[in-house]
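# here is a sequence together with a model predicted from it:
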Amino acid sequence: MIQRGEYTEALEFGRSIEERYTEDHDFLFIMGSIYYILEEPARALPYFERAITFQHDDIEALMLKTNAHLALKQAQEAVLCCMQILKIDPKHEEARALLAQLSE
C-alpha cells in the first residue's frame, strides 16, 4: 500500500493491527512516517518517540522527529533532537546545519 502511495489505507490497516506491534520499532517508525507524509506531525511524534525508545541510535527516526518538531514550531525540541543525532554521529551534516540554523 505504501509503495503505491495509498497512505490513508495503510494508516487504517496499521491502526487495525497496532495493538499487536506496540513494541515493534519498524512498525512504529512506519506509522510515524505515514503520519508525517500526510502532514500530521503531531500524530507522527509519539510514534517516532516510541520507535526511538526501542532503537536509540535510529538517526532516520530522530531526523523525522526533528522535522516534525519544526513543523509544529517547536524549535527547542528540534535542537535537542539534533544534539542527540550528533552524539550518535558527530559528522551528520544535516543535523549540524540545522543546529547552526536554529542557534542563530
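That came through fine. Given the structure is predicted, the values throughout are model-derived calculations rather than measurements. Numbers count the residues shown, from 1 in each chain.

# drop to CA atoms for contacts and neighbour counts, all remaining ones
Will do.

# how many neighbours does Ile2 have?
12 (other Cα atoms under 10 Å).

# cool, and Thr53?
Neighbour count for Thr53, taken as other Cα under 10 Å: 13.

# list the buried ones in the helix or strand containing it?
For Thr53, the host element (DSSP states H and E) is helix 41-54. By neighbour count on 16 or more other Cα atoms under 10 Å, the buried set for helix 41-54 is 41-52.

# and stretch 18-30, by the same measure?
18, 25, 27-30.

# could you dump the residues you listed to CSV with distance to Tyr7 and secondary structure?
CSV is the format used below for the buried residues of stretch 18-30 (distance: Cα to Cα, whole Å; DSSP: H, G, I helix; E, B strand; the rest coil):
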residue, distance to Tyr7, secondary structure
Glu18, 16, helix
His25, 19, helix
Phe27, 14, helix
Leu28, 15, helix
Phe29, 14, helix
Ile30, 11, helix
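
# use this one as the comparison:
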Amino acid sequence: MIKIFGGDPQKKENIKKIKEIKKLIKKKDYNIALKASTQYLNSVPDNPDVLFIVGSIYYMKNRHKAALPYFERALQIGRYDPEVLLLKGRCHKFLGDTKKANDCWQDILEVDPRNDEARRELNL
C-alpha cells in the first residue's frame, strides 16, 4: 500500500527532536541538550545521530572519557562516519592513547585519503 499523505510519524518526531537538540547546542545550552539527548536515547537507544550528538556534547565539555562510549556505539550501529572517528580519535589523544587515536584517523584515510583533518592529526 502506498502512503499518499504523511509517512512515518515517528520518523518525523525523531527529526523534530534532533533539530531541537541541535538548536540547544548552537545556543551552547549543553546541559539542557545533554539531558534532552539522553532522554531521547531512552526511547530510541540505537540512533547513531543522537549517540554522536551526546558524544559531541561530552567532547565540548572536555569530558573525553564520557564521550568515547557514545562514539563507539554510534560506529557499531551501522555506519562508518569520519566525523565520529575524528572526535573519537581526539578523545583518545586527549586521554594519552595516541595509538588508538592514530587508528581512528587511519580508518578515516582508508575511505577518504584526502581528509584534511585526519591528515593534519597524523602530521601528513
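Nice, thanks for sending it over. Here the structure is a predicted model, which is why all the values come from computation and not from measurement.

# any idea what the TM-score is?
For these two chains in superposition, a TM-score of 0.87 is obtained (TM-score structural alignment, normalised by the length of structure 1); 101 aligned residues with a Cα RMSD of 1.5 Å.

# and Ala68 of structure 1? What does it align with in structure 2?
When structure 2 is aligned by TM-score structural alignment, Ala68 of structure 1 is paired with Cys91.

# ditto for Glu93 of structure 1
Checking TM-score structural alignment: Glu93 of structure 1 goes with Asp116.

# how close does that match get to Glu110 of structure 2?
13 Å (Cα to Cα, to the nearest Å).

# what do you get for Val54 of structure 2?
Distance of Val54 of structure 2 to Glu110 of structure 2, computed by Cα to Cα: 26 Å.

# try Ile53 of structure 2
Ile53 of structure 2 is 24 Å from Glu110 of structure 2, where distance means Cα to Cα.

# near Pro90 of structure 1, how many other residues are there?
If you count neighbours by other Cα under 10 Å, Pro90 of structure 1 ends up with 12.

# what of Tyr80 of structure 2?
The tally of other residues near Tyr80 of structure 2 (other Cα under 10 Å) stands at 14.

# how about the contacts made by the aligned partner of Phe71 of structure 2 in structure 1?
Residue correspondence to structure 1 (TM-score structural alignment): Phe71 of structure 2 is matched to Phe48. Counting by Cα atoms under 8 Å, 6 or more residues apart in numbering, Phe48 of structure 1 makes contact with 28-29, 32, 61-62, 64-65.

# tell me the buried residues in stretch 33-41 of structure 2?
Using 16+ other Cα under 10 Å as the test for burial, stretch 33-41 of structure 2 gives 33-34, 36-38, 40-41.

# helices of structure 1, residue ranges please.
Taking DSSP state H, the helices of structure 1 run over residues 7-17, 25-37, 41-54, 59-71, 75-88, 93-102.

# out of those, which is closest to Met1 of structure 1?
helix 7-17 (5.7 Å; Cα to Cα).
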